[in-house]
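> Here is the input, now give the coordinates:
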Amino acid sequence: MSTLLLTGCSVFGDDAPLPKPTGHAAPSASATPGPVDGSGAAGDTAQPVAAPQAVPAGTVVAETDAVSKSGDTSIHVRVVANDHGTFDAQLSGYRTTQPQPMSVQFRRTAQHGDGGDSEAVATTRWGTDGQPPATVSLADGGPYPDWLHTVVLVPDQSDGDDSDRPWVHKVLAIGKLSWSIPNPDPDLNVTLGKARPGAYGYAFDADDETLRGTDGVPVSYRVNEGDDQSTIAKRFGITVDQLRWLNPTMQTRGNGWVLAGSWINLDPASR
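From the prediction side, this is the model:
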């Protein structure tokens, strides 16, 4: 499912309830929000939103260990709110019995042995004799990066012959991220509106059945040629900011058009 990183100003208020801090750590100044273009196509844009901080700087919002199946390779990951309105991942305790070029990545989903993921965030590499950096910026994940449910270790390519390393670029270790970032809009309600110019695509329910008229609960939408994000949002009774929160990695053209044939999520639980 293609989706879009949050852009623009948040629709959500500053008085959203905050979770009880799980811990504190010194935030890094390395995380600076900036433009992101996951597709690499000219004219496509996706960048973190300039929004109020989801939690106070220094709050630990997720913590896990990414571990290989054998247990021979692992790393500890702690995600901390910084003072830029985004988050940093603090890396520690990296160990392996088979030193090799390695990278850490944050993904929506992953299984051991998975290959590349074009939506992976904060990919950071180090060499055979190196160590991971102490801090990695998650700014590309936006102010609500809790759509990133896993952190993985992936063996990287070396400068020499890798014919004896068929596992290069495949997920070696996985850690599940359980976040304590508050939902910015817990009462978000998506409704089904009629098709219209700029939102002519098909909507689907939880059983993957096509919805007609205005009956049913939409959970996904297939983008039609010429659809734009603002009209799509209006069709489903939400704002553009809410649409972008539901779809944190979707790309749009500079004029707001969404790629025809792509899928849009309308279910907060599937974010």
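> Could you use CA atoms for every contact and neighbour count after this?
Fine.
> Now the element after the host helix or strand of residue 106, going C-ward?
Secondary-structure assignment from DSSP states H and E places residue 106 in strand 102-107. Using DSSP H and E, the helix or strand that follows strand 102-107 in sequence is strand 121-126.
> just checking, next helix/strand downstream of that following strand?
strand 135-137.
> one more to line up against the first:
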Amino acid sequence: MTTLTTTPHDLSQRARPKLSLAVALGAALVLTGCAAISVSAPEATSTTDAATDTTAQPATLAPGQVIGTGAFASADGDTTGVLTISAATGTEGFGGTEGFATDEGYFTMRLTDFTSDEPGPLTLLLGPPSVTADTECFDSGRRFSAGEVSTEPTQDFVLGDETGDPSHFGNAVLTRPNVPGDTECLASVAAVAPLVWTLPDLRSGLDPTDAGSRTHAAGTVALTDGVPTSYGVAPDDALEVIAERFGVTVDDIFYLNPGRSPNPRDPVVYAGETLNLDRARR
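Have a look, this model is predicted:
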């Protein structure tokens, strides 16, 4: 068993023109003070010790299907616009390249009826529900940056989410760059659009059940009405065995935890890390 010490990363992610569909674009939270655990392949667990397999095949979205909307409004009313998020059609051709495939976690965002009296360029980001119109600064934490907004009334952006389900973002945010030396905040909030998601439950059958502690999955489980809702990673745990304990796949764990660090699909688990097991809380 080898224990590695990691340095926390700045996990803000900025959208790029589609240079490669292999580029990971998911946003993630910063974890601090954790030790990465690398383990050798564990022995197979007998079927009698495994949880009931609750893995569901992910649902698919129709190309161009609208999955979310939001309306921007600044406190002074000077910045407005409507954001529509849709499943990619595979024919958009952003950045002068071929279009995005709907099964690779790519979505389109169209900003319409945009107006703003802000003197400088704004940046479009998606963030958690905690970022509201009362938030003064949004320059850290889990977020996805789609890039700068122009002055055009209609504009298109690309959203990449490795889990294939971006509904864990609660708000779209327009931020302004601050004048150097004017404030310690690097990106102040200009306007917020609460997002209303209309996409279907993509993994309706994903209901983890706990088959009990075992080697490489000996952490603690939080329960709500007897149902496991989160798992506390113990030293020497391995993600594959944790998934086996709860009758799900590693990909299901990634889906349930879009804010993992250093990226949502990090195969390494961290002692002290909490893994969400509840679809409603992702």
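> Drop the TM-score for these two in here.
Laid over one another, the chains give 0.69 as their TM-score (TM-score structural alignment, normalised by the length of structure 1), with 222 aligned residues with a CA RMSD of 3.4 Å.
> circling back: where in structure 2 does the strand holding residue 106 of structure 1 align, residue-wise?
Taking TM-score structural alignment as the measure, structure 2 aligns residues 122-127 with strand 102-107 of structure 1.
> That stretch against structure 1, how far on average?
Stretch 122-127 of structure 2, aligned to structure 1 and superposed, deviates on average by 1.0 Å (mean CA distance after the TM-score superposition for structure 1).
> all helices of structure 1, in order?
229-235, 240-246 (DSSP state H).
> now for the ones you listed, which one comes closest to residue 167 of structure 1?
helix 240-246 (33.6 Å; CA to CA).
> so the closest one corresponds to what in structure 2?
So helix 240-246 of structure 1 sits over residues 250-256 in structure 2, by TM-score structural alignment.
> neighbouring contacts of the matching stretch?
55, 163-165, 206, 239-240, 243, 260, 264-265, 275-279, 282 (CA atoms under 8 Å, 6 or more residues apart in numbering).
> now swap in stretch 262-278 of structure 2 and tell me
With CA under 8 Å, 6+ apart, stretch 262-278 of structure 2 has contacts from 8-9, 11, 26-31, 34-38, 162-163, 207-208, 228-239, 251, 253-254, 256-258, 260, 282.
> List only buried entries from the residues you listed.
For the contacts of stretch 262-278 of structure 2, a burial check counting by 16 or more other CA atoms under 10 Å picks out 11, 26-31, 34-38, 162-163, 207-208, 228-239, 251, 253-254, 256-258, 260.
> Now go through the residues you listed and say which are in strands.
35, 36, 37, 38, 228, 229, 230, 231, 232 (DSSP state E).
> export those residues to JSON lines and tack on distance to residue 176 of structure 2?
Output for these, formatted as JSON lines (distance: CA to CA, whole Å):
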{"residue": "35", "distance to residue 176 of structure 2": "36"}
{"residue": "36", "distance to residue 176 of structure 2": "36"}
{"residue": "37", "distance to residue 176 of structure 2": "39"}
{"residue": "38", "distance to residue 176 of structure 2": "41"}
{"residue": "228", "distance to residue 176 of structure 2": "41"}
{"residue": "229", "distance to residue 176 of structure 2": "37"}
{"residue": "230", "distance to residue 176 of structure 2": "36"}
{"residue": "231", "distance to residue 176 of structure 2": "38"}
{"residue": "232", "distance to residue 176 of structure 2": "38"}
